[in-house]
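K.L.:
Quick one, what's the 3D model for this:
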Amino acid sequence: MSSGRVRASIPTRADRVLDQIRLDILNGQLEPGARLGFADLGARYAVSTGVLREVLPRLVEQGLATSEPQLGFRVIEVSVDRLNQLTEARVAIETLVTRTAVADGDLAWEADVVAKHHALARLTEATSAGQIQADWIAAHEQFHLAILSGCANSYLFDIAHRLRSVAEVYRCWSAPEQEIAHRDIAAEHRGLMDAAISRQADLAAERTDAHIRRTTELLIAAQAARHPAS
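P.N.:
The predicted structure is shown next:
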């Protein structure tokens, strides 16, 4: 199976605006619960209401926004309870998709995983404490999706992709200095790559489980530190 799950067509104006808004949600520029009004977004991204009417429902489909009658569009809300539920869903789905990817992926998939890991590793080395760069966010997503893309079942892949996108919103809680002190993120990613391309399905699933849960633990700890109980 080919590992390429990218749009073959030339990106439209709506595609580009979607990518811009999506990145701003993931890096915290548009905070959880923030209203996504047509006037504000139109001014911020220099785009027409017509384009936004196409883009915002796509954000809802990706799980990054909500829409309610009379209330319009908003960035999704976040909470510890929601994160815990999301984590259990991700562990169940991503470990399954990872196992399937290890079984289904071909040599092109292996090469793509290695290439995406190399790009992420270089950016991880260059990323300074306290600064999560847009390029790192994109490379991080592409590395994990490269592993999952070996799965031949497109329904499972799409579910895993959507859950990963929602989870990225919780980076608004992240404390980079805490990650440096309490985990070796580069080693975790390298371990995931090694297990995947060496076709060790059980190990790859085990490391995926641990990687997801460790991220959740650190995010909840960071949120607790920001808002200590009175």
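
K.L.:
When you work out contacts or count neighbours from here on, use the C-alpha atoms and nothing else.
P.N.:
Will do.

K.L.:
Ala160 is in contact with Leu96, isn't it?
P.N.:
No. Ala160 is not in contact with Leu96 according to CA atoms under 8 Å; the separation is 9.5 Å.

K.L.:
Neighbour count for these two, which is higher?
P.N.:
Counted by other CA atoms under 10 Å, Ala160 and Leu96 do not tie: Ala160 has more neighbours, with 24 against 19.

K.L.:
what's near enough to touch that one?
P.N.:
For Ala160, the contacting residues are 90, 93-94, 97, 148, taking CA atoms under 8 Å, 6 or more residues apart in numbering as the criterion.

K.L.:
what's the closest of these to Ala224?
P.N.:
Arg90 (22.2 Å; CA to CA).

K.L.:
Who are the contact partners of the closest one?
P.N.:
Listed by CA under 8 Å, 6+ apart, the contact partners of Arg90 are 160, 163-164, 212.

K.L.:
try 10 Å
P.N.:
Contact criterion CA atoms under 10 Å, 6 or more residues apart in numbering gives 84, 96, 159-164, 167, 208-209, 212-213 as the residues in contact with Arg90.

K.L.:
Proceed likewise with the subsequent sequence, for comparison:
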Amino acid sequence: MPSPTLTDKVAKMIRQDILVGNFAPSEKLVVAELKKRYDVGASPIREALVQLSWSKFVVVEPQKGCWVAPISASELADLHESLHVITPVLLKQAINHGDESWELELLTAYHKLSRLKSMQEEYDWMEWQDRQRHFHECLLNAATSKIMLSFFADLLNQVQRYNFHAINQGLNISSFDIDEYEAIVKCVLAKDTDSAVSKYERYISNMVLQLDQAVSPAA
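P.N.:
Reported below is the predicted structural model:
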């Protein structure tokens, strides 16, 4: 794997600042200010902003400038609808084509998530996001449609933005129900496709509803 370039490193830092709320949705990003913040030149800053526009974390308008991507209840509803369309297809494919190594990977991802939930002390919400995303990726990565998997990864990026925004607005991540994940895993391993799809769709709907409550005041 090639080493990350300076542009990649700068893009990662800007992305992190967006996620944790150091840059608010719709805030203008000024290259001169970013140069001082990250102690790098203008070129890697501009290249990083273009890179982040590909993943829809920022919006670049030629001759006008760059802004943190806005959030809205309508976009969140669009994300929900898109997930509703593709996740049943991907989950069915994964169950039909997944082998023992896929099942082990899924169990490991679930175990890591459940371990985080069982910790008594307050846990790192960045780690929670990483483990939650890894669970969703493992759940579907045995699917055969590479194009839909790529689209799903794009949707996860956007959902992650909304997750972090909700957390920054006070969402209590310790309230997430690990039993929902366990129920999905059990259905998947039992090859009970209809139940797995139903439970996963219900999980996504509940998640979006929770996010919408944080987004709507800002919409």
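
K.L.:
where does the TM-score land?
P.N.:
Remark: TM-score between the superposed chains equals 0.83 [TM-score structural alignment, normalised by the length of the second structure]; 215 aligned residues with a CA RMSD of 2.6 Å.

K.L.:
so which of the contacts of Ala160 of the first structure is the most crowded?
P.N.:
Ranked by neighbour count under the definition other CA under 10 Å, the contacts of Ala160 of the first structure are headed by Leu148 with 29 neighbours.

K.L.:
What is the aligned counterpart of it in the second structure?
P.N.:
Using TM-score structural alignment, the equivalent of Leu148 of the first structure in the second structure is Leu140.

K.L.:
what's the answer for Gln85 of the first structure, then?
P.N.:
In the second structure, the position corresponding to Gln85 of the first structure is occupied by Asp78, as judged by TM-score structural alignment.

K.L.:
Three-state assignment for its match, please.
P.N.:
The assignment at Asp78 of the second structure comes out as helix when based on DSSP: H, G, I helix; E, B strand; the rest coil.

K.L.:
out of the contacts of Arg90 of the first structure, which are inside helices?
P.N.:
Of the contacts of Arg90 of the first structure, the ones assigned to helices by DSSP state H are 84, 96, 159-164, 167, 208-209, 212-213.

K.L.:
Is it possible to mark the buried ones in those?
P.N.:
96, 159-161, 163-164, 167, 208-209, 212-213 (16 or more other CA atoms under 10 Å).

K.L.:
Now tabulate those residues in TSV and tack on distance to Ala43 of the first structure.
P.N.:
Rendered in TSV, the data for these read as follows (distance: CA to CA, whole Å):
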residue	distance to Ala43 of the first structure
Leu96	42
Ile159	33
Ala160	33
His161	30
Leu163	30
Arg164	29
Ala167	28
Thr208	40
Asp209	41
Ile212	37
Arg213	39
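
K.L.:
can you give me the helices in the second structure?
P.N.:
6-19, 31-38, 42-54, 73-97, 100-118, 125-140, 146-168, 178-189, 193-215.

K.L.:
Columns distance to Lys64 of the second structure on top of these, output as TSV?
P.N.:
Shown next, in TSV, are the helices of the second structure (distance: least, CA to CA, whole Å):
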stretch	distance to Lys64 of the second structure
helix 6-19	19
helix 31-38	12
helix 42-54	13
helix 73-97	23
helix 100-118	43
helix 125-140	33
helix 146-168	24
helix 178-189	44
helix 193-215	27
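
K.L.:
Could I get the contacting residues of the closest residue to Ile71 of the second structure other than its chain neighbours?
P.N.:
Spatial nearest neighbour of Ile71 of the second structure, chain neighbours left out: Pro25 (6.3 Å); criterion: CA to CA, 6 or more residues apart in numbering. Pro25 of the second structure makes contacts with 18-19, 57-58, 67-72, 161, 165, 218, as judged by CA under 10 Å, 6+ apart.
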